[in-house]
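A.B. asks: could you look at this predicted model? Sequence included:
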Amino acid sequence: MTISDLKYLRLHNQLISQQPYANAGNVVAALGAMQAQDYAAAKWAIGLRLPEATDEDIEAAIAQKTIVRTWALRGTLHFLAAADIHWILSLIAPRLNTLYASHFKRLELDSAVLSKSFSTIEKALRNGKQLTRTELAAILNKKGIATNDLRMNFILLRASLDKLICFGERNGKQFTHTLLDKWAPATKAIKKEEALAMLAERYLSSHAPSSLKDFVWWSGFPLTEAKAAFAMVDDKFEEKTIGGNAYWLPKKLPDFKKKQSLYLLPAFDEYLMGYADRTTVVDEKYLSHIATNNGIFNPTIVVNGHVEGNWKRTLKKDKVLVEPHIFEAISKSNQSALKAVSKRFGKFLNISAEIS
């Protein structure tokens, strides 16, 4: 297998070059978890992996509780399938709570304060209520629980990791929080080893070819546990050398096609976010155009699995302007393909699209 094959196989496994599913829940479940701190970008990340999906379809999947947005891997916001959220949070929360312990101590958020905060939040969200961050902060402040100096951030983070709350539907443009058990009822508990193996299998099925280091980055688990996880799924996956580096991939490769392709990927898409080493698909000299020093990932233009530029959108009253920035010249056929995918993005937003 060559590096070129690797890129096409990743496009296939990440459901970009093939779209076998008909709903958002299956897409998110297949990828394990999808980065979602940029809400609009995260919706397009799901939408481009579904045939003819619209922004309204993704909003409907959230309202129907098929997919859930919460803090998950690496302590960042993700979409998770409703059926997966409990076992994934149970798996990752202990480590994240330990990693954030110094922040909780600095902010004087001890067990007593957190317990009072959680009790207050639980009462406020009973009977299916969905409240914004501002509304919850006001309720906590009234109970004598300060929410300044990042305290509210960490109260909500810990409440999410401890499976008390998740995001609900939006109230206008404001995000709301609701009780997780009412939004996505608890599922049967899974032992840590089994859950870690499930996460590794989900990751390799959707991100391979990928390295052990990639999984360490994506999952947030230390190398020793990542190795143990891969060892538990070595009946389905194996390590091979591609381009001088070691990657894990399925023992039985899917029938992926190497066809000419161009995609508009959103910011923070798993095609970039899912790996520690991104130089496999991005020339090193252009990495700064893709990711900033403070961890912001830009939307990308991917040609045949390789990042050839980035882009931005500007929403107007009746259309969206797609402004591409190509690193180097692309062929006329790819210029035509760029127009086609821009049109598809416009359809997702239910407005016309123009390249500016």
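C.D. replies: On my side now, so go ahead. Numbers count the residues shown, from 1 in each chain.
A.B. asks: for the rest of this, base every contact and every neighbour count on C-alpha atoms.
C.D. replies: OK.
A.B. asks: for this structure, which strand is longest?
C.D. replies: strand 306-315 (DSSP state E).
A.B. asks: contacts for whatever helix or strand comes next after that strand?
C.D. replies: For strand 306-315, the following helix or strand on the C-terminal side (DSSP states H and E) is strand 319-326. Contact with strand 319-326 is made by 301, 308-315, 342, 346, 351-356, as judged by Cα atoms under 8 Å, 6 or more residues apart in numbering.
A.B. asks: if we go to 6 Å?
C.D. replies: G309, N310, W311, K312, R313, T314, I351, S352, A353, E354, I355, S356 (Cα atoms under 6 Å, 6 or more residues apart in numbering).
A.B. asks: so how many other residues sit close to the fourth one?
C.D. replies: Right, K312. 16 (other Cα atoms under 10 Å).
A.B. asks: if I pick it, what's in contact with it?
C.D. replies: Shown in contact with K312 (Cα under 6 Å, 6+ apart): V322, E323.
A.B. asks: distance of it from E323?
C.D. replies: Taking Cα to Cα, to the nearest Å as the measure, K312 falls 5 Å from E323.
A.B. asks: ok, back up a step: in the contacts of strand 319-326, find the pair that's most separated.
C.D. replies: Using Cα to Cα, these span at most 23.8 Å, a distance reached by G309 and I351.
A.B. asks: those two: which is more packed in?
C.D. replies: More crowded of G309 and I351, by other Cα under 10 Å: G309, with 23 against 16.
A.B. asks: can you tell me the closest non-neighbouring residue to that one?
C.D. replies: Excluding its sequence neighbours, the residue lying closest to G309 (Cα to Cα, 6 or more residues apart in numbering) is I326, at 4.3 Å.
A.B. asks: just the helices in the stretch 151-300 of the chain please.
C.D. replies: With DSSP state H, counting those that start in this stretch, the ranges of helices along the stretch 151-300 of the chain come out as 151-161, 180-183, 192-207, 212-219, 223-231, 270-273, 287-290.
A.B. asks: got those helices as a markdown table, with mean neighbour count columns?
C.D. replies: Shown next, in a markdown table, are the helices of the stretch 151-300 of the chain (neighbours: other Cα atoms under 10 Å):
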| stretch | mean neighbour count |
| --- | --- |
| helix 151-161 | 20 |
| helix 180-183 | 18 |
| helix 192-207 | 20 |
| helix 212-219 | 20 |
| helix 223-231 | 17 |
| helix 270-273 | 21 |
| helix 287-290 | 16 |
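A.B. asks: also this one, for the comparison:
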Amino acid sequence: MTPTPAQLRTLRLAAQGIAVPGTSPTGAVERMTAVQGQDLGQVLWAIGVRTPGATRDDVCAAFDRGELVRSWPMRGTLHAVRPDDLRLLLSLTAERTLRSIARRATELGIDQPLLDRARDTTVAALSGGRALVRDELFDEYRAAGIDPTAGRGYHLLLQLSQEGLVAWGPTARVGQGLVLLDEWAPALTEVPDRDEALRRVLLGYLRGRGPATEADAASWTKLPLGDLRRARAAAGDTVEDLGGGLLALADRPTTGGTPTGHLLPGFDEYLLGYADRSAQLDPEHADRVVPGANGMFLPMAVVRGRVVGTWKRTERASGAAVTVTPFAELDDTSVRALEAAAARYARFLDAPVAFGVVEATSR
């Protein structure tokens, strides 16, 4: 029987591992295959919310140990990912990503000789296990006669990342250091052939997001729908058809036993992991989460699987303040559930967090 919207939300929360105890930061990311992470602070909490009891320092330590990196495994968007899963994804997506950014590379004056010079400069600067933050590496580019301004340096890094050459590794005072991927985190497994890689990626996608459709998976990976259908066929009875086009792992996790309120970061996979987000977010409120459809997803307040508002963090002399702006008036039970979520966020920050809810406002 096809899940109802309420059942779908419950199943997806369980698959996403939100507030589900018993895993590590690395284990949480492995479960998800990749976690969208163009904003470092947001992705640290995206991992933390899936690792109850872990602190921000615990999540940073997984990057510092080389268990996790950030790179562009698909859609030209930064994600947190295990190094071997990054290699797996790039084996499927890199060629398509490079084609999609070729025109912009030409506009920036990036030709093969310039890319070769950037590659040589990057290897020379980072060899021997060195890690440089972006501006330090761009200084090396300038010394080699490469102008990194106007987005050129960032675009060169994006291209080199598709070769599996560089990734963002250990945390720094501000941001992360860039490293040579194979030096920083040598491969532990071989990249399989394409059909097996497709099967693994689909299973990984469903493990962290199911139930979902083939169209959802295609949107997330930006792979052709035909590839996802091949992956579905290869997966056999490890994947179950729930009706309505919804697929889930046959051995999906049980539901229940977790909190009902959550404060999710901006760009969280609970929303961005799907092409059709209507089960989690009423389309009527979509522009409250993405104001002006500008691509910037605000942090979300979630109760019983529904996005019920947004929230923001304000720094204070001691700790922080979390303020929820609901789409409509919240009942006392929902407020208490979100207050409990703020307490979990305080444990993650290892700092006091004051919690408040402002009056719901109309559009």
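C.D. replies: All right, it came through fine. Being a predicted model, the structure only gives us computed values, none of them experimental.
A.B. asks: and the longest strand of the first structure, which residues are buried?
C.D. replies: H306, V307, E308, G309, N310, W311, K312, R313 (16 or more other Cα atoms under 10 Å).
A.B. asks: returning to what we had before: run a quick neighbour tally on the residue nearest to G309 of the first structure.
C.D. replies: By the criterion of other Cα under 10 Å, I326 of the first structure has 14 neighbours.
A.B. asks: next one: it from I301 of the first structure, what distance?
C.D. replies: From I326 of the first structure over to I301 of the first structure the distance is 8 Å, taken as Cα to Cα.
A.B. asks: quick check: neighbours shared by the two?
C.D. replies: Listed as contacting both I326 of the first structure and I301 by Cα under 6 Å, 6+ apart are G309.
A.B. asks: re earlier: nearest to D55 of the first structure, out of the helices of the stretch 151-300 of the first structure?
C.D. replies: Nearest to D55 of the first structure among the helices of the stretch 151-300 of the first structure is helix 270-273; the distance by Cα to Cα comes to 18.5 Å.
A.B. asks: and the closest one against the second structure, how far off on average?
C.D. replies: Taken against the second structure, helix 270-273 of the first structure registers an average deviation of 0.6 Å after superposition, with mean Cα distance after the TM-score superposition for the first structure.
A.B. asks: could you give the separation of that helix from the chain centroid?
C.D. replies: The chain centre lies 9 Å from the centre of helix 270-273 of the first structure; the measure is Cα atoms, centre = their mean, to the nearest Å.
A.B. asks: what residues sit buried inside stretch 37-56 of the first structure?
C.D. replies: By neighbour count on 16+ other Cα under 10 Å, the buried set for stretch 37-56 of the first structure is 37-38, 41-50, 53-55.
A.B. asks: ok, the aligned residue in the first structure for E339 of the second structure to L50 of the first structure distance?
C.D. replies: Applying TM-score structural alignment, one finds that E339 of the second structure aligns to K339 in the first structure. Using Cα to Cα, K339 of the first structure is found at 19 Å from L50 of the first structure.
A.B. asks: against L156 of the second structure, how distant is R134 of the second structure?
C.D. replies: 12 Å.
A.B. asks: wait, I110 of the second structure
C.D. replies: For I110 of the second structure relative to L156 of the second structure (Cα to Cα), the value is 8 Å.
A.B. asks: what's the answer for P291 of the second structure, then?
C.D. replies: 30 Å.
A.B. asks: what's the nearest residue to V307 of the first structure if we skip its chain neighbours?
C.D. replies: Nearest non-adjacent residue to V307 of the first structure (Cα to Cα, 6+ apart): V282, at 5.2 Å.
A.B. asks: so what's the residue count around the one you found?
C.D. replies: For V282 of the first structure, the neighbour count with other Cα under 10 Å is 19.
A.B. asks: just tell me what D235 of the first structure corresponds to in the second structure.
C.D. replies: Match for D235 of the first structure (TM-score structural alignment): D237.
A.B. asks: got the contact list for that match?
C.D. replies: Under the criterion of Cα under 6 Å, 6+ apart, D237 of the second structure has no contact partners.
A.B. asks: then T176 of the first structure?
C.D. replies: Residues near T176 of the first structure by Cα under 6 Å, 6+ apart: Q130, L131, T132, F167, G168, R170.
A.B. asks: so which of those residues comes closest to A29 of the first structure?
C.D. replies: Of all the contacts of T176 of the first structure, F167 has the smallest distance to A29 of the first structure: 17.6 Å, by Cα to Cα.
A.B. asks: wait, that closest one touches L180, no?
C.D. replies: No. In this structure F167 of the first structure lies outside contact range of L180 using Cα atoms under 6 Å: 8.2 Å.
A.B. asks: nearest residue to Y247 of the first structure other than its sequence neighbours?
C.D. replies: Per Cα to Cα, 6+ apart, closest to Y247 of the first structure is S211, 4.5 Å.
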